[in-house]
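Visitor: This is a predicted model, with the sequence first.
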Amino acid sequence: MPNLSVKLDEATRNRLLAVAADQGITPHAFMVKAIGAELAQAEAEAAFVARALAARAQVIATGQVIDGSAFADYLRCRVRGHPAPRPSAEAIAECVETRA
């Protein structure tokens, strides 16, 4: 496995040593765990942004959206365990006119 060197100031190094000792793991294991968690978070955020951009592109391409109030009502019913039909997409112009 390749090495990667990390330079830490003394205060951060001391914090690392103390926290790793409290968790009963080595400073190396703590850093590997922390880097893994941060990478997972960054990847999750990137995936979220990608889904949002794809949804935006779909709205632009189709001009179809689901009314937010209707979808909120649908979710409230579902959370309460009641059956509810999922709102259908409609032209964005219709949705905007309804709310104006």
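Guide: Received, thanks.

Visitor: C-alpha only now, for contacts and for neighbours.
Guide: OK.

Visitor: Give me the next element, helix or strand, following the longest helix that the chain contains.
Guide: Using DSSP state H, we find that the single longest helix of the chain is helix 27-62. For helix 27-62, the succeeding helix or strand toward the C-terminus, using DSSP states H and E, is strand 64-65.

Visitor: next up, a second structure to put side by side with the first:
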Amino acid sequence: MSTTTIRLTEELKARIARVAERNGTTPHGFILGALEEKVDEAERRRGFIDEAEHRWQGFLNDGQVYAWEDMRDYLARRARGESPALPAKKTFGHEP
């Protein structure tokens, strides 16, 4: 395990110590946990953004979308435990 130095204000250091004690851990353990949570959050957010960008590119490439009415029905059926087929995609901006 490597060592990294961070500079904390005295106020933040005291707050961390109080919270860590109340949570039954050490300041070091609390800081490690907080960093892990923040990294997990950043990775999830990046994954979400990457997926959104991928889907946006797919839309730009083919202009195909699911009509909200069809998707709403599909999701309602899934929520009831059914296994419906995914609705057909439609070209954006064109009525069937």
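Guide: Received it, and whenever you're ready, just let me know what you need. The structure displayed is predicted, hence computed values, not measured ones.

Visitor: circling back to that earlier point, quick one: average offset of the longest helix of structure 1 versus structure 2, please.
Guide: Helix 27-62 of structure 1 differs from its equivalent in structure 2 by a mean of 0.5 Å after superposition (mean Cα distance after the TM-score superposition for structure 1).

Visitor: Report the aligned residue range of structure 2 for that helix.
Guide: Aligned by TM-score structural alignment, helix 27-62 of structure 1 falls on residues 27-62 of structure 2.

Visitor: how distant is the matching stretch from the center of its chain?
Guide: Chain-centre distance of stretch 27-62 of structure 2: 6 Å, with Cα atoms, centre = their mean, to the nearest Å.

Visitor: How about stretch 13-27 of structure 1?
Guide: 29 Å.

Visitor: what's that stretch in contact with?
Guide: Phe30 (Cα atoms under 8 Å, 6 or more residues apart in numbering).
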